[in-house]
Every structure is written in structure tokens, then in C-alpha cells.
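Novice: pasting the structure only:
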């Protein structure tokens, strides 16, 4: 592996969990407290927008209370080194927080959307949004009231940037999955796509994922510990 090569990194809840961000599916996670149909579907938004806004307002307001961890920092450092060497690190995340950006990553593909943005269901405009959303808030662009929603991909909706991700995976020299359960599709299918093309695949996870058998190499433990080791090992091998 060389810094001029192309790496696709997929990150999931495990990398944010090391910063204290609650997971969704683990025991005691968010879905144990809320039913996903109420707060993560278009139908839930239509039926009770106040509850849905309250759910995401709490999560948006909580972002400043968590900080990037060494895994976020290490990936940003690797991306910078690859840019300088003429390579490419495509960072795809299932997470809707902004920890990768605050950790120094310049380009992050949020396939499930971003908590820090709002989208108007009337005019389609997407804006940076730090304040609370409610049914009384008007869209700054079209002035329609109550049409702003979190810029989040809900159940039943198509994840973002799927064509771009598929192209990046197909052209990669290495696919790395970090902190994912291997149970959420289409993201869980990326390793299979890479594998079918003969691309080496690596898993860094707290424990084996549901599709762990598809990876050629695996390292288990907290992402905040394992990712810096992986990046350090790669950088060291290149510098020899």
C-alpha cells in the first residue's frame, strides 16, 4: 500500500461512540427509547412533526458536548498525507454528526445526511442550521412555514451520494470499514462489492461485524485506539 493509492473508508456509529455519542442499535441505544417509525420516517414527520423536531433538536444541541477522538484525528492526518502524495482517501460516513469535520477532515461524504443542516420540503434548499427547528420556523429561501426538516436520510429514503460511493469503491486499492455493525444496507453491501472486484478489505471494529467473514484483515478494539495504530502502521510502512 502506498500513499498515492486510493483508499475508501466507511465509518459507522462505533467511531462516534468513542466520543460519547449514543449508538442507535446497541442495548440501551436510541432505538430502545424511541420507536424509529416516530422519529426517523417521512410518515413520522407527517404524523407528529413536533416530536420529530424535538428528537433532532436534542441531538443537534448535544453536538458541542462531544469532541472528536483520536480516530477522527488520525483519518484527517491520513487524508492530508495522501493528498500531498497525490493519492486519495474517500471518507464515507453513516454518521450524521460533525465529528469528522471537527477532527480536521476536509471532505466527508455523509450518506445518511447531517444534523447540522436543514432541508426545505417545499423548495428543496439545503442550509447549514445550528438552531432548533419547529413547525413555526419559515424557510429563509421560499418563506414557507413549517417546511424545514432535518437534512437526514430516514427509513424508506435513498441514502445520499450512492453513485459517487459506488464509483469510488470500484476504483479503490483498499476498502476499510470502521465501527460498523455490518447490518445496515446499503452500506453493509460495500464490502461485498469491493470483494467481488478483488479489492483488499479491512475491518476495524469493537467486535466482529455481521459481515466480518468478507474482510481479508481485521483489527478489533475501540476505534479511538485501533484507527491511530492502523494509520501509524501505514505511514511507517511508506516512510521506510
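Specialist: Arrived safely. Predicted model, so just to flag it, every value in this text is computed and none were measured.
Novice: every contact and neighbour count from this point should use C-alpha atoms.
Specialist: Noted.
Novice: residue contacts, the spatially most central residue of the chain?
Specialist: In the chain, the residue lying closest to the centroid (C-alpha atoms, centre = their mean) is residue 93, at 2.3 Å. Residue 93 makes contact with 10, 11, 12, 108, 109, 110, 111, 112, according to C-alpha atoms under 8 Å, 6 or more residues apart in numbering.
Novice: burial of the closest residue to residue 115 other than its chain neighbours, as a residue count?
Specialist: Leaving out its chain neighbours, the residue that sits closest to residue 115 by C-alpha to C-alpha, 6 or more residues apart in numbering is residue 96, at 5.4 Å. Around residue 96 there are 23 other residues, counting by other C-alpha atoms under 10 Å.
Novice: quick check: the gap between residue 96 and residue 150.
Specialist: Applying C-alpha to C-alpha, to the nearest Å, the value for residue 96 to residue 150 is 10 Å.
Novice: repeat for residue 58
Specialist: Shown here: residue 58 relative to residue 150, a distance of 12 Å by C-alpha to C-alpha.
Novice: try residue 213
Specialist: Distance check for residue 213 against residue 150: by C-alpha to C-alpha, it reads 35 Å.
Novice: the structure to be compared is supplied as follows:
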């Protein structure tokens, strides 16, 4: 019954905003940096917390140690899109045919939504595929970074290469913030997946949504769940492929 109701809500909506949380990464078999025991394993191996390792201060003061961690724990772990990512790509294509759209906002740096074929993605924290030379601006792939020794340098001007992610302590791009807020305000459906309503992304932006179709899909409970119009406690990768054919 829940799937049928959700499908009807999706079918009746033309402007769908999606907040994609870290649960989507976990469902692709990738542990989030703050998950236990992974967070403890990182701290035991590197001597500092994942948050510190991924901070602008650590990158600027200890770039060699940063890239040692970044290559091993971020780039090498990669990850593939799960069925929910592909379902969103199908939904985006379907809505485009009828004059609607789907917008996905995420803090994930994996680029999995784009890998699955989703076009309209707002990455608030960037992604690890877009690494850029600090000198000439040339872009480099994760593979180039992985093959480099120590701190990666540009093969054109020899300047250091900057990872394409937002580091802790850096400011979010105001243009991206405005875009998420505007897209959320214009939406006639808000789909929150793989996270809860008190997480940073949803807490900051869901107040812009004024509709009555706020749907939460997550396999964990949270006290704020009651604020959604509909909640499905299952894996997103199980639900969306069934609802979006």
C-alpha cells in the first residue's frame, strides 16, 4: 500500500526536489567516515579523526599526510551507484518528457548520482572526480591522483593539485546554497532519502518547502520523522526501483 501511495504522489508531481543523504553511500557498500567502527579505525591508523584529516587546516599544513589518507580512504574506495541512483535517473528522464524536472541535492562527494545518469545534481561539497591545478586550473582525474607519488602536481605547470571537494572549515558556495533553496521552494514534492530530517542538509533547507508531499525514505528511525507527510522505513535501494519503473 505504501508503495502505491508513493507512486501516486510521484506521478502527480512535476517539480521534485530530492535530498540525498549518506545512507545512499552506505547502500552502495561504502562506509561513511563518521560510521563506527570505521571512524575509530581511521583515527587509530592516522592518529587524528576523519574530520581533522578532511579539514582545510590539515590539508594546508600537512598536504603529504592529507594525500596519503585521501588516496587510500577516499579515491581508492570508489563505489558504484546502487539501484536507487538508477531509479532517480529514470525518474528525471520521465519528468523531463512531461515538462517537469527532478533536482538532487547532496553532500556526497562520490559523484554516484551522475555515474547513474542523473543530470541535475547540486553537489554542496563538490566531488572527488574534479581535481584542479592550483596554478593553471587544469582538471585531473582520480586515477591521475592515485598514480602520483606524494603530493600530486600538474603535468603542465608543476603546481600542486587541489582536491575537488569542500574541506571542513571552508565556506559553502553561496550560489549553490541559493540554488538549493530556490529549487526546494519551487518544488511540489520533497523526497528525503537515506537521511533524517534533522541532518544538516534537510534541517537547513527543508524549511523552504511549503508543499504537503514531504516523503522520507530511510531504514533508521529518528524523532523528527513525524514531521514528514509520509515515512517508509526501508532501504532506498529497495523502495525506489519498485516505485519508479
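Specialist: In hand now; what should we look at? Since the model is a prediction, treat every value here as computed from it, not as a measurement.
Novice: quick check: TM-score for this pair?
Specialist: Once superposed, the chains reach a TM-score of 0.82 (TM-score structural alignment, normalised by the length of the first structure), with 225 aligned residues with a C-alpha RMSD of 2.4 Å.
Novice: where exactly do the helices run in the first structure?
Specialist: With helices called from DSSP state H, the first structure shows them at 13-17, 36-39, 42-47, 49-62, 70-84, 99-102, 162-170, 190-196, 223-239.
Novice: whichever strand in the first structure runs longest vs the second structure, average offset?
Specialist: Ordering each strand of the first structure by length in residues (DSSP state E) puts strand 113-120 first. Taking mean C-alpha distance after the TM-score superposition for the first structure, the mean distance separating strand 113-120 of the first structure from the aligned residues in the second structure is 1.6 Å.
Novice: show me how far that strand is from its chain's centre.
Specialist: 14 Å (C-alpha atoms, centre = their mean, to the nearest Å).
Novice: from the contact counts, what lies against it?
Specialist: Helices and strands touching strand 113-120 of the first structure, by 3 or more C-alpha pairs under 8 Å, 6 or more residues apart in numbering; DSSP states H and E, are helix 49-62, strand 126-128, strand 148-152.
Novice: list of residues touching it?
Specialist: For strand 113-120 of the first structure, the external contacting residues (C-alpha under 8 Å, 6+ apart) are 56, 59-60, 95-98, 125-130, 139, 147-153, 159-160.
Novice: quick one: buried ones out of those residues?
Specialist: Among the contacts of strand 113-120 of the first structure, those buried by neighbour count (16 or more other C-alpha atoms under 10 Å) are 56, 59-60, 95-98, 126-127, 129, 139, 147-153, 159.
Novice: ok, now which ones touch the aligned residue in the second structure for residue 204 of the first structure?
Specialist: Alignment note (TM-score structural alignment): residue 204 of the first structure maps to residue 217 of the second structure. Going by C-alpha under 8 Å, 6+ apart, residue 217 of the second structure touches 191, 192, 193, 194, 195, 231, 232, 233, 234, 235, 236, 239.
Novice: now the residues you listed in JSON lines, with distance to residue 53 of the second structure and neighbour count?
Specialist: JSON lines is the format used below for the contacts of residue 217 of the second structure (distance: C-alpha to C-alpha, whole Å; neighbours: other C-alpha atoms under 10 Å):
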{"residue": "191", "distance to residue 53 of the second structure": "32", "neighbour count": "18"}
{"residue": "192", "distance to residue 53 of the second structure": "29", "neighbour count": "26"}
{"residue": "193", "distance to residue 53 of the second structure": "27", "neighbour count": "25"}
{"residue": "194", "distance to residue 53 of the second structure": "25", "neighbour count": "22"}
{"residue": "195", "distance to residue 53 of the second structure": "24", "neighbour count": "23"}
{"residue": "231", "distance to residue 53 of the second structure": "35", "neighbour count": "19"}
{"residue": "232", "distance to residue 53 of the second structure": "35", "neighbour count": "19"}
{"residue": "233", "distance to residue 53 of the second structure": "33", "neighbour count": "12"}
{"residue": "234", "distance to residue 53 of the second structure": "32", "neighbour count": "14"}
{"residue": "235", "distance to residue 53 of the second structure": "30", "neighbour count": "18"}
{"residue": "236", "distance to residue 53 of the second structure": "30", "neighbour count": "24"}
{"residue": "239", "distance to residue 53 of the second structure": "35", "neighbour count": "20"}
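Novice: in strands, which of those fall?
Specialist: Counting by DSSP E, these contribute 191, 192, 193, 231, 232 to strands.
Novice: of those residues, closest to residue 27 of the second structure?
Specialist: Checking those against residue 27 of the second structure by C-alpha to C-alpha gives residue 193 as the nearest, at 11.2 Å.
Novice: just the closest of the ones in strands among the contacts of residue 217 of the second structure to residue 102 of the second structure, please.
Specialist: Of all those, residue 191 has the smallest distance to residue 102 of the second structure: 10.1 Å, by C-alpha to C-alpha.
Novice: gap between the closest one and residue 70 of the second structure?
Specialist: Taking C-alpha to C-alpha, one finds residue 191 of the second structure at 31 Å from residue 70 of the second structure.
Novice: go on, residue 9 of the second structure?
Specialist: Note on residue 9 of the second structure: its distance to residue 70 of the second structure, by C-alpha to C-alpha, is 41 Å.
Novice: and what of residue 93 of the second structure?
Specialist: Counting by C-alpha to C-alpha, the gap from residue 93 of the second structure to residue 70 of the second structure is 34 Å.
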